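# sequence and predicted model, in that order:
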Amino acid sequence: LIGGIVFVGIVIASIFLFKFTPTSFIPPEDQGYVITAVMLPDGATISRTSKTTEAVRSAIATDPASTFQFAVNGYDLIGGGNKSNAATMFVRLKDWAERKSSAGDIVKKLFGIGMMQPDGLAIAFNPPSIRGLGSSGSMEVYIQSRSDTNPLHLFAAVNLFMEALKKEPRLTGINTFFRPTVPQLFIEVDESKAISLGIPISSIYDTLQSTMGSLYVNDFNKSGRTYRVQL
């Protein structure tokens, strides 16, 4: 009789675990903060981006679970690099014992706030459970053109690939930040004048790269891990 009761208890416990335990490969965790990416139309100025970011920040600041918000205007965490039409915001949450809302609840609320912005939108997500698994803990795909240098042709291939992905019901939030229609500026460096002034040509291009995008500096090791330094 006792053995039968124990067996039934094990079966019930197994059913409970299968039902409520996250089944993804690396389930998301409530780490006490969430990340928000603010996006405006291509070519939007940093002042417009700052205004939208502040609207999102002030809205989530009223939530009792939120304790601190930190925004970086002009930085695109998902796509990478500095962009005038993008911003990244970190929302710090109160200790788990001091709030009723989970990080997932705050993410959903931020999505609603982001969709109501008249000049852009904002999406929110949990940070990856393990460092190194992308910026949002989801799957990232890179498409490379090895023969055709026309960005419009690559953009068409990316759209076809995305349409195929959207047919998969297990995938959500499919998006790309590659848009060849973004307004661009062409900068021509007067190398002869730079040389006459004693300015190294490489330092000019490194400065432009670190200002307009990102510049790899070096790697360093700490606590058994390798970290990359980028400007």
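All right, it came through fine.
# going forward, measure contacts and count neighbours with C-alpha atoms only.
OK.
# what packs against the longest strand along the chain?
Taking DSSP state E as the criterion, the chain has its longest strand at strand 82-93. Strand 82-93 sits against strand 33-39, helix 46-61, strand 66-75, helix 201-212, with contacts defined as 3 or more Cα pairs under 8 Å, 6 or more residues apart in numbering; DSSP states H and E.
# what's the closest of the ones you listed to E163?
strand 33-39 (21.6 Å; Cα to Cα).
# got the angle for the closest one vs strand 82-93?
150 degrees (axes from the mean of the first three to the mean of the last three Cα atoms, to 10 degrees).
# in strand 33-39, what counts as buried?
33-39 (16 or more other Cα atoms under 10 Å).
# make CSV out of the residues you listed and add distance to I113.
Below are the buried residues of strand 33-39 laid out as CSV (distance: Cα to Cα, whole Å):
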residue, distance to I113
Y33, 17
V34, 14
I35, 14
T36, 11
A37, 12
V38, 11
M39, 13
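# pasting the second one now:
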Amino acid sequence: MLRYRMLLFKMSRLASKNKLSGVEEISLAGQFSEMIGSQEEADRLIEDLVDHENPQVRRIGLSAIRRSRRFGGRMLMPALLRRLADVEGWLRHDAVWIVQEGQFDGAELRAALRRVAGNVRLPQDAVRAKANPADGPLHAAVRARQALDVLIKKSAEAHNAALAAGGGLPGATDGQPYAQGSVGHIRAVHRQLQRKMAGRKLNSSTKLRFKKVESQYPPNDNRRFLL
């Protein structure tokens, strides 16, 4: 604990004097990561560094967490979401890096990755990023796009596997001459799944009821058409 406090003091002094070089960042991140022996210590480092006002200190915190591979704490995901919205491109890049190595997923996380990726296109922007190693925002966008593509592919594979297995829908291929796992079988299951989803939407939709309006005029009176 004393060593941790001394290292915090050293880092804060360098940051206040604007003397934190890239080499110092790497060195401090390595030293902090070596001190993380439990998830509690990782959470303390996240609290002390990852939301610090100095962007270099924030990056040291992210690098230390990534090196320690302590990805299971309750504080990490909210901190990553905040850093994915950071104004500094390299901090967004490092946050995406942790997302990749920690294999995180979730709707809120995917939305944040989409915002970071923006309109980046692969592979042409990846080539452009390689030619511009100092462009932090571009590197962050490329890495976010790569991470998002992996998550989307994972979801698609899980969906296709569920369809191939029948999707848990009895009668999906009743009377169909399709072998298990064939294209015809998968499409039949998919159609059955679509029918089931459509039925749920129909049952949950608003049902309109119409009331017949009786005319107050005789059948041969043209005023009845005014209703």
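Done, it's in. In this text the structure is predicted, and so the values were computed from the model without any measurement.
# got a TM-score for the two of them?
The TM-score (TM-score structural alignment, normalised by the length of the second structure) is 0.28; 101 aligned residues with a Cα RMSD of 5.5 Å.
# ok, back up a step: which of the helices and strands packed on strand 82-93 of the first structure sits most buried?
Stretch with highest mean neighbour count among those: strand 33-39 (a mean of 24; mean count of other Cα atoms under 10 Å).
# packing partners for that one?
Using 3+ Cα pairs under 8 Å, 6+ apart, strand 33-39 of the first structure is in contact with helix 46-61, strand 82-93, helix 103-115, strand 121-125.
# for N221 of the first structure, which of those is the nearest?
Taking these one by one with Cα to Cα, strand 82-93 is closest: 26.0 Å.
# now the angle from the closest one to helix 201-212?
Using the same axes, to 10 degrees: strand 82-93 of the first structure against helix 201-212 is 50 degrees.
# which parts of strand 82-93 of the first structure are buried?
82-93.
# ok, now stretch 76-85 of the second structure?
Buried-residue list, stretch 76-85 of the second structure, by 16+ other Cα under 10 Å: 76-77, 79-81, 83-85.
# would you turn those into a markdown table with distance to L8 of the second structure and secondary structure?
Converted to a markdown table, the buried residues of stretch 76-85 of the second structure look like this (distance: Cα to Cα, whole Å; DSSP: H, G, I helix; E, B strand; the rest coil):
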| residue | distance to L8 of the second structure | secondary structure |
| --- | --- | --- |
| L76 | 20 | helix |
| M77 | 23 | helix |
| A79 | 19 | helix |
| L80 | 21 | helix |
| L81 | 24 | helix |
| R83 | 20 | helix |
| L84 | 24 | helix |
| A85 | 25 | coil |
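# now for those: which two are most distant?
Maximum distance among those (Cα to Cα): 14.5 Å, for L76 and A85.
# circling back to that earlier point, and the helices and strands packed on strand 33-39 of the first structure as JSON lines, adding distance to I195 of the first structure?
Shown next, in JSON lines, are these (distance: least, Cα to Cα, whole Å):
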{"stretch": "helix 46-61", "distance to I195 of the first structure": "33"}
{"stretch": "strand 82-93", "distance to I195 of the first structure": "28"}
{"stretch": "helix 103-115", "distance to I195 of the first structure": "49"}
{"stretch": "strand 121-125", "distance to I195 of the first structure": "45"}
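# what's the closest of those to D206 of the first structure?
strand 82-93 (14.4 Å).
# ok, back up a step: out of the helices and strands packed on strand 33-39 of the first structure, which gets nearest to L165 of the first structure?
Per Cα to Cα, nearest to L165 of the first structure of those: strand 121-125, 19.8 Å.
# can you give me the buried ones in the closest one?
Neighbour counts over strand 121-125 of the first structure (16+ other Cα under 10 Å) mark 121-125 as buried.
# now do the helices in the second structure.
Per DSSP state H, the second structure carries helices over the ranges 2-16, 22-35, 39-45, 55-68, 76-84, 89-102, 107-117, 124-131, 136-164, 183-204.
# out of the buried residues of strand 82-93 of the first structure, which is nearest to T207 of the first structure?
Distances from T207 of the first structure to the buried residues of strand 82-93 of the first structure, taken by Cα to Cα, are shortest for N82, at 13.2 Å.
# need the longest helix for the first structure.
helix 2-20.
# may I see the buried residues of stretch 76-85 of the second structure organised as JSON lines, with distance to S63 of the second structure added?
Putting the buried residues of stretch 76-85 of the second structure into JSON lines (distance: Cα to Cα, whole Å) gives the following:
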{"residue": "L76", "distance to S63 of the second structure": "13"}
{"residue": "M77", "distance to S63 of the second structure": "15"}
{"residue": "A79", "distance to S63 of the second structure": "13"}
{"residue": "L80", "distance to S63 of the second structure": "12"}
{"residue": "L81", "distance to S63 of the second structure": "16"}
{"residue": "R83", "distance to S63 of the second structure": "12"}
{"residue": "L84", "distance to S63 of the second structure": "14"}
{"residue": "A85", "distance to S63 of the second structure": "17"}
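# nearest to D125 of the second structure, out of those: which one, please.
L84 (19.4 Å).
# so who does the closest one touch?
By Cα atoms under 8 Å, 6 or more residues apart in numbering, L84 of the second structure lies in contact with 91-93, 95-96, 112-113, 116.
# from memory I26 of the second structure sits against R59, does it?
No: counting by Cα atoms under 8 Å, I26 of the second structure stays clear of R59, with 9.5 Å between them.
# those two: which has the busier surroundings?
R59 (26 against 15; other Cα atoms under 10 Å).
# so the more buried one sits against D94, correct?
Yes: between R59 of the second structure and D94 there is a contact at 7.4 Å, judged by Cα under 8 Å.
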